[in-house]
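J.: Below is the structure, and that's it, no one-letter string:
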């Protein structure tokens, strides 16, 4: 590991539940409009099968009319833990979302960022990253070189 490089630990979140100030933009988004941050996370965790708008709207309806939005978001914390190989802890997940709901959402949003996902760009950006990475292997040599060189010049 090079100096200054951060290695993601396995089995735990990279930041604590109350480390909201380490990512001010994600923290402000989560505290001011949690339906948006949750929708972005849900789109990534569901690999695009649920859109940001759909998940965020469902969250907003549950929060406004029913009050069980914390239970809905708790299931996505479990999905995130399964995706990154964290130990399963249903009771802890539910308690985190019930007692510290916005802190739990902000922690999950930060975790996606630390793991290389871009919640603000959604699932399609992740697919684009994979395509760019694999294009030299799946496209003919001339075309993949042109595609990548054009991509790097237009960033």
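T.: Arrived safely. In this text, all values refer to a predicted model and were calculated from it rather than measured experimentally.

J.: okay, CA-based contacts and neighbour counts for the rest of this
T.: Will do.

J.: where exactly do the helices run in the chain?
T.: Secondary structure of the chain, counting by DSSP state H: helices at 24-32, 34-45, 52-61, 69-84, 90-99, 101-114, 123-138, 141-153.

J.: want to compare, so here's the second one:
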């Protein structure tokens, strides 16, 4: 049995997004009808699932009942997502969208996560 020396390790494939814009508009509900229906019929459930899928605590969005007029959790998730995915925008716009289009904002964030999250498979070496 011959053994081969590994000269170069396999590198993970990284997804790069060329655009610095949201991949869908704030009102593009037809791009994910089941998700938008879930958000329409049970927004608290939808926000909790989206928050968990994003890597935040499951029940974090439920804290918005204590936040007052501006939905702080929605706004902070939106700002964080823009920074993570390098999407252009302003905190002022995020505040307006989070306040007046809360359900649409969560749907847009969910669609963005689905489009940008690509599984990275790391190939490990076997110990013999």
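T.: Arrived safely, thanks for sending. Everything numeric here is computed off the predicted structure, so don't read it as measured data.

J.: Buried deepest among the helices of structure 1, which one?
T.: Comparing those by mean neighbour count (mean count of other CA atoms under 10 Å), helix 34-45 ranks first with a mean of 24.

J.: returning to that earlier point: next, format the helices of structure 1 as CSV and append distance to residue 16 of structure 1.
T.: Formatted as CSV, these follow (distance: least, CA to CA, whole Å):
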stretch, distance to residue 16 of structure 1
helix 24-32, 13
helix 34-45, 18
helix 52-61, 24
helix 69-84, 14
helix 90-99, 12
helix 101-114, 7
helix 123-138, 25
helix 141-153, 36
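
J.: Show me the one of the ones you listed that comes nearest residue 13 of structure 1.
T.: Taking CA to CA, helix 101-114 is the member of the helices of structure 1 nearest to residue 13 of structure 1, at 6.6 Å.

J.: The closest one: average distance to aligned residues in structure 2?
T.: When structure 2 is superposed, helix 101-114 of structure 1 averages 0.9 Å from its matched positions, counting by mean CA distance after the TM-score superposition for structure 1.

J.: Could you tell me where that helix falls in structure 2?
T.: Aligned by TM-score structural alignment, helix 101-114 of structure 1 falls on residues 102-115 of structure 2.

J.: Tell me which of the helices of structure 1 approaches residue 7 of structure 1 most closely.
T.: Nearest to residue 7 of structure 1, of all the helices of structure 1, is helix 101-114, at 10.0 Å by CA to CA.

J.: Tell me which residues are up against the closest one.
T.: 13-20, 23, 26-27, 30-31, 34, 37-38, 41, 70, 73, 77, 80, 96-97, 118-119 (CA atoms under 8 Å, 6 or more residues apart in numbering).

J.: mind checking how far that helix is from the chain centre?
T.: 8 Å (CA atoms, centre = their mean, to the nearest Å).

J.: try stretch 48-55 of structure 2
T.: When C-alpha coordinates are averaged (CA atoms, centre = their mean), stretch 48-55 of structure 2 and its chain have centres 8 Å apart.

J.: do you know how far the residue minimising distance to the centre of structure 2 is from residue 57 of structure 2?
T.: For structure 2, the residue nearest the mean C-alpha position is residue 113 (3.3 Å; CA atoms, centre = their mean). Between residue 113 of structure 2 and residue 57 of structure 2 the computed distance is 16 Å (CA to CA, to the nearest Å).
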